[in-house]
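Q: can't give you the sequence, but here's the structure:
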């Protein structure tokens, strides 16, 4: 408890919060010569030719510490935020390349690489909140985020309001003088419901609250929340950004000043991204547009198939005209994303029986992988929720969350069809 108390006390002194050891406020440089379009940016953004070897791929620098000829040079980097590297918890060359790349893709000023998505989220909360502050959160959010807020932040003296964010009036109803942060996901996990990002951003600005947004499901390929007024974007890098189920990581993108504040907390909490994970993610991002386009194409085809299937009661996909927020999706997204949720059969048992009969699609948590991943949400990730809690956030009997991979869509549809025939 003492380390959290120290951080929260520091947050009361905002003029000091961004003056941590070795924290830079530098903005990323815009690399106009490396292309303006997203398909080019994912390949080249944040990277450069190695001046010594002329190699075109980013090197992995595993160094934890960095030596200087003169002690004062080291001190300038470590204590005064001068360009360079002193200790890898503060900054590492490979992680810095990833941070530049994700900031450019999200149209932000600066980024931070974390050891997981939860490390990114918890560090942001600990940076900008103190006891007695209030936070408004979408009730359709990742269970890990909900658990963090319910089990820890409430205990530390924060007031957390979970709301149905599909209607902005529900957010307005919870605003008080102590509201300091609004946290949203869109499309939301796992129901793929939407919130009006631009309107919530206006509201957050009016009340001088930070607007923090999880863009994991949409990715920078399909949506750029900062362009719509969001202050801080968070990602689970584990998902689409790295894309191959072999990286555990997270990220934030924000203004340079906000980055300095978040990094000052991250340095002492220590949950920063490791060099090898940064390198794998840099490599993964190079195919991000290709992969996300394939995920999206597969998801749209599967959603249409499911919509007409007699054993499917409900389909949740923003790209379907039947989705209640289809028009909002068209307004704020470039495409509709790679996730599909649906209710199979009439009960949770039907949902479990369905996924147990799949052959190609893997029964596993997580998402955004080259391999298709599926879970019966009511009986897997939300097992600890009461029936009332599950229904209140849209998880109905037989609810299934599906992350189609990049396999051939017809093979996936055939696998789904044969599994449905057995329930």
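A: Cool, the structure landed. Everything numeric in this text was worked out from a predicted model, so none of it was measured.

Q: rest of the way, CA atoms for contacts and neighbours
A: OK.

Q: and the residue nearest the centre of the chain, which of the three is it?
A: Centroid-nearest residue in the chain, with Cα atoms, centre = their mean: residue 235, separated by 2.3 Å. Following DSSP: H, G, I helix; E, B strand; the rest coil, residue 235 is assigned to strand.

Q: Would you check that it makes contact with residue 248?
A: No: if you go by Cα atoms under 8 Å, residue 235 and residue 248 don't touch, sitting 11.3 Å apart.

Q: Common neighbours of the two, please.
A: residue 117 (Cα atoms under 8 Å, 6 or more residues apart in numbering).

Q: so how far is residue 392 from residue 336?
A: Note on residue 336: its distance to residue 392, by Cα to Cα, to the nearest Å, is 24 Å.

Q: put this beside the first:
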């Protein structure tokens, strides 16, 4: 059998070596520490002369398996698992940047990512500039002498704006920038940024990777030369992923392709329905015909993903009414669940942004984000339709 296998096979067959018990499914390694064969064995482990487990804050067979799978699925050399998606983003930024560095980032970012860039990193003398996703021709002029990183999220949360990864990869290479992509919305099944030149890819595993709303976690994968610094930072500061959550995520990856196909099927059907509704100003879905970047989406994404956003006519009052009237859909700030979730970003996930900041990335008072689940599409549309009425 060839060493390189198809995505679905790698997601299932990448496993921690079987123990003497010959288990078919990887067991849980719920231990905080590991024993040493001898004093010399302990010394060699701490000196990084040999590989092995020391302490579950550093490594654990369950987290190792999860990271190994994510590396194979993203096409990365190495990785680190973290206790949350935001720990992955912060671990990447803090691990790679130093005082005096500058970050060029896409303006369309998750609210907490914006807070890290605008409120936390400046305390340590790290600055940033936002580039408009709709004016990428201006980005080169935003690069400064101290710019060290290009940080993107595509598709963006919640507006589903896209950035041309091939173009971004060339820009980063031309200016010797570390190219980092938040690939949470697409997952490696739909998009592999490293193939377009990304150095680092990160995920909130809480979302589609888990896929069932059970666990919090994150992961960073990429080039070994950058992962060394990230690994040092996370090992010393301790944003470790628990073995149990790692076990859950690794098992969930086995069904990621099947789940993402269903998420995409349902999302496409919902986007088509919303696009024709009289009370909807616009609908955005990467592979929908009305998305302004649909050709780019088809170039770099296998399918459009599991998130749809739309603007309801009537602003916040109508948006609030819609959310209050849903019966089956869940009102929650999460996404990537088996259950369809509805969110009003302006008053929840992106409420800490100013009115001007929200306006700059298209988060209007009437914008609704629907993370489309795995229910029957007719039932999802039925609930959306009655709530719009």
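A: Thanks, I have it. Quick caveat, the model's predicted, so the values are computed rather than measured.

Q: what's the counterpart of the residue nearest to the centre of structure 1 in structure 2?
A: By TM-score structural alignment, residue 235 of structure 1 lines up with residue 203 in structure 2.

Q: residues touching that match, list them.
A: If you count contacts by Cα under 8 Å, 6+ apart, residue 203 of structure 2 has them with 85, 88, 182-184, 187, 218-220.

Q: same thing with residue 259 of structure 1?
A: Residue 259 of structure 1 neighbours (Cα under 8 Å, 6+ apart): 25, 110-112, 253.

Q: what range in structure 1 does the longest helix along structure 2 sit on?
A: Longest helix of structure 2, by residue count under DSSP state H: helix 256-275. With TM-score structural alignment applied, helix 256-275 of structure 2 matches the range 288-307 in structure 1.

Q: on average, how far is that stretch from the matching bit in structure 2?
A: With mean Cα distance after the TM-score superposition for structure 1, stretch 288-307 of structure 1 departs from structure 2 by a mean of 0.5 Å once superposed.

Q: contacting residues around that stretch?
A: With contacts defined as Cα under 8 Å, 6+ apart, stretch 288-307 of structure 1 is touched by 38-39, 42, 221, 240-241, 243, 312, 314-317, 319-320, 335-340, 370, 403-406, 408-409, 412-413.

Q: Likewise for stretch 74-85 of structure 2?
A: Counting by Cα under 8 Å, 6+ apart, 63, 66-68, 70-71, 88, 188, 192-195, 201-206, 216-224, 227, 230-231, 234, 239-242 sit against stretch 74-85 of structure 2.

Q: Out of these, which sit inside strands?
A: Under the assignment DSSP state E, these contribute 201-204, 218-222 to strands.

Q: Tell me the one of the residues you listed nearest residue 313 of structure 2?
A: residue 204 (31.7 Å; Cα to Cα).

Q: Ignoring the adjacent residues along the chain, who's closest to the closest one?
A: Closest residue to residue 204 of structure 2 apart from its sequence neighbours, by Cα to Cα, 6 or more residues apart in numbering: residue 85 at 3.6 Å.

Q: Based on its surroundings, how many neighbours for the equivalent of residue 126 of structure 2 over in structure 1?
A: Matched across to structure 1, residue 126 of structure 2 falls on residue 158, judged by TM-score structural alignment. Using other Cα atoms under 10 Å, residue 158 of structure 1 has 18 neighbouring residues.

Q: before we move on, what about the one 3 residues further on?
A: Burial measure for residue 161 of structure 1: 17 neighbouring residues, criterion other Cα under 10 Å.

Q: A strand includes it, no?
A: Yes: secondary structure assignment (three-state DSSP) places residue 161 of structure 1 inside a strand.
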